[in-house]
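Visitor: Predicted model follows, preceded by the sequence.
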Amino acid sequence: MRIVIAGGHGKIARILSRHLADRGDDVVGLIRNPDHAADLRAAGAEPVVFDLEKGTADELARIVEGADAVVFAAGAGPGSGAARKDTVDRGGAVLLADAAEAAGVRRYVMVSSMGAGRGGAGIEDEVFAAYQEAKKAADEDLMSRDLEWTVIRPGGLTDEPGTGKVTMAPETGRGTIPREDVARVICAVLDDPASDGVVTEVISGDERIAVALADLTE
């Protein structure tokens, strides 16, 4: 498969690139900073410089044309304000969906956020509330489209080694998950057409990823 990952220099994206490349997939990682190109190549991905905040859907469509799937794993990142949560976490996701539609790419996997379905309701921290609102809007935009989409909402992210065991459900309750296991879940849903139309939270648990996904989609 040819997979285009938005947010290619993020930790999850680099781990995902390594997993996909190791199994023989052709991986393209979108980066804003050309200085990050070497990191992507080391992970097995082809770096392409594209700014989700400044580029157009037509420009991005030319990059994703011919791909089997796109993955949105971008984010404004820590230290960014509420405005960039909207322009990256919402606007970037919408731009990727526009480009996918224009290029005829049907499969779209969204890396969202636990609790995104509720948006910023009840969250006192202004920036985190804006982040959750951006994720909610991005998810809802994607779910309104005639694409083969899956929305993954991971719990608190850690850099611990992955275990390959998770809990997946529309609502799992609070919990954490290694970034490596999030990447493995993305790999699994890319391979599973039954995950089309699925929205799931995911945290560390006791089921192997393949089993947890099968239980979710049966």
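Guide: Now that the structure is in, tell me what you want to look at. Residues are numbered from 1 along each chain as shown.

Visitor: Going by C-alpha atoms from here, please, whenever you check contacts or count neighbours.
Guide: OK.

Visitor: so is the residue of the chain most remote from its centre in a helix, a strand, or just coil?
Guide: Here the chain reaches farthest from its C-alpha mean at E124, the gap being 25.5 Å by Cα atoms, centre = their mean. At E124 the chain is in coil, as set by DSSP: H, G, I helix; E, B strand; the rest coil.

Visitor: try this one next to it:
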Amino acid sequence: MMPTLRTALLFALAAIAASAVSAFAPIGSESTSHRHATSPPATGLRMAGDAAPASKYSKVFVAGGSRGVGRAVVDGLLSAGSEVVALVRTDEAEAELSALDGVTVARGDAFDYKAVEGAMDGCDAAITTMGQGTDPVGENGKRVDYVGNNNVIEAAGILGVTRVVLVTSIGCGSSKEAAPPSVFEVLKDVLAAKERAENVLIKYYTNMNWTIVRPGGLKSEPATGTAILTENNLAIGSIHREDVADLVVQALNSGNTERKILSAVDPEISASANAEA
């Protein structure tokens, strides 16, 4: 059985636990380790768990909102005061999300561009957390990691939605070296698809205020409130899904994260793993 994206990235944490903590530098902090000399860190972004200000966006489109990080993002947006339009495929997801005040459910498939554009119309921001992991690709040989995310990006461009947050993974693009080679080999197709979506957003949507968030190994446990976003592309570690969602909502509403690629990790989890080793 092929390992899941979560499991493989947790392997990465175990492989480098002894050195991971020194690689973390939260947004707004001073660090001498692996800093981007030409891109000073943004300031004013809190750690996960801190009280977030009211949302700057009245209606936010969410792709991937039926489970995992995306489901927690929906809750975070509602708490911040945004209305949510959630693109869903299944009856179960539609029933669950329709029961939430402030959520409009749009039934459709992210592989269908017209469905994405129709659902997003009228929104003033978009978040996509979609990912297929190491699950087999469909009959068309396509991955939602690229095609679905690309449809969200393209629809935002057509509709004039200028604020987009794309959630991918550590191991994409400039963070490739953060993942051990054995892990990268397992996930190379997944990461390549996510990286293609990143590149579309960065290279072709120059008028868009985008943010890319790359989480480390995902864990389905309660939020710790100690996770951070960092511009250090060599950062690696674990993070709880609820903390990723908290950081994504904060990033959406922070001008300090615009046009930045940020890794999302939890130094406290890595420090604990290091102490137990």
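Guide: Good, I have the coordinates. Since the model is a prediction, treat every value here as computed from it, not as a measurement.

Visitor: thinking again about what came up before, relative to L218 of structure 2, how far out is the alignment partner in structure 2 of the residue farthest from the centre of structure 1?
Guide: By TM-score structural alignment, E124 of structure 1 lines up with E185 in structure 2. Counting by Cα to Cα, to the nearest Å, the gap from E185 of structure 2 to L218 of structure 2 is 18 Å.

Visitor: so what corresponds to A110 of structure 2 in structure 1?
Guide: So, by TM-score structural alignment, A110 of structure 2 is matched to L52.

Visitor: got a list of what the closest residue to that match other than its chain neighbours touches?
Guide: In space, and not counting its chain neighbours, L52 of structure 1 is closest to G92: 5.1 Å by Cα to Cα, 6 or more residues apart in numbering. Contacts for G92 of structure 1 (Cα atoms under 8 Å, 6 or more residues apart in numbering) come out as L52, E53, A74.

Visitor: Also K260 of structure 2?
Guide: Contacts of K260 of structure 2 (Cα under 8 Å, 6+ apart): W210, T211, I212, E231.

Visitor: how far away is the last one from L247 of structure 2?
Guide: Meaning E231 of structure 2. Remark: distance between E231 of structure 2 and L247 of structure 2 (Cα to Cα) = 14 Å.

Visitor: what does the second one give?
Guide: As judged by Cα to Cα, T211 of structure 2 and L247 of structure 2 stand 12 Å apart.

Visitor: can you give me the strands for structure 2?
Guide: 59-63, 83-88, 103-107, 125-128, 163-167, 209-215, 217-219, 228-230, 238-240, 260-265 (DSSP state E).

Visitor: Can you check which of those gets nearest to T134 of structure 2?
Guide: strand 217-219 (14.0 Å; Cα to Cα).

Visitor: Please tell me which residues of structure 1 that closest one aligns onto.
Guide: So strand 217-219 of structure 2 sits over residues 156-158 in structure 1, by TM-score structural alignment.

Visitor: if I look at the residue nearest to K85 of structure 1 when sequence neighbours are not counted, how far off is D25 of structure 1?
Guide: Among residues not flanking K85 of structure 1 along the chain, Y131 sits closest, at 5.2 Å (Cα to Cα, 6+ apart). For Y131 of structure 1, the distance to D25 of structure 1 (Cα to Cα) stands at 31 Å.

Visitor: Between those two, which is the more surrounded one?
Guide: A count of neighbours by other Cα atoms under 10 Å puts Y131 above the other of Y131 of structure 1 and D25, at 29 against 16.

Visitor: That one and S112 of structure 1: what is the separation?
Guide: Taken as Cα to Cα, the span from Y131 of structure 1 to S112 of structure 1 is 10 Å.

Visitor: and what of G156 of structure 1?
Guide: Distance from G156 of structure 1 to S112 of structure 1, by Cα to Cα: 12 Å.

Visitor: Tell me which of the two has more neighbours.
Guide: S112 (28 against 16).

Visitor: Nearest residue to the middle of structure 2?
Guide: V167 (2.3 Å).

Visitor: Just give me the match in structure 1 for that residue.
Guide: By TM-score structural alignment, V167 of structure 2 lines up with V111.

Visitor: Am I right that its match is in contact with R153?
Guide: Yes - using Cα atoms under 8 Å, V111 of structure 1 makes contact with R153 at a distance of 6.2 Å.

Visitor: Now the common contact residues for the two.
Guide: Joint contacts of V111 of structure 1 and R153 (Cα under 8 Å, 6+ apart) do not exist.

Visitor: one step back: save the strands of structure 2 as CSV, and put in distance to A273 of structure 2 too.
Guide: As requested, the strands of structure 2 are exported to CSV (distance: least, Cα to Cα, whole Å):
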stretch, distance to A273 of structure 2
strand 59-63, 33
strand 83-88, 36
strand 103-107, 38
strand 125-128, 30
strand 163-167, 25
strand 209-215, 18
strand 217-219, 13
strand 228-230, 17
strand 238-240, 10
strand 260-265, 13
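
Visitor: can you tell which of these is closest to S254 of structure 2?
Guide: So among those, strand 209-215 is nearest, using Cα to Cα, at 9.9 Å.

Visitor: compared with structure 1, how much does that closest one deviate?
Guide: In the superposition against structure 1, strand 209-215 of structure 2 averages 0.3 Å from its aligned positions (mean Cα distance after the TM-score superposition for structure 1).

Visitor: could you say what helices and strands that strand packs with?
Guide: For strand 209-215 of structure 2, the elements it packs on are strand 163-167, helix 181-204, helix 241-252, strand 260-265, judged by 3 or more Cα pairs under 8 Å, 6 or more residues apart in numbering; DSSP states H and E.
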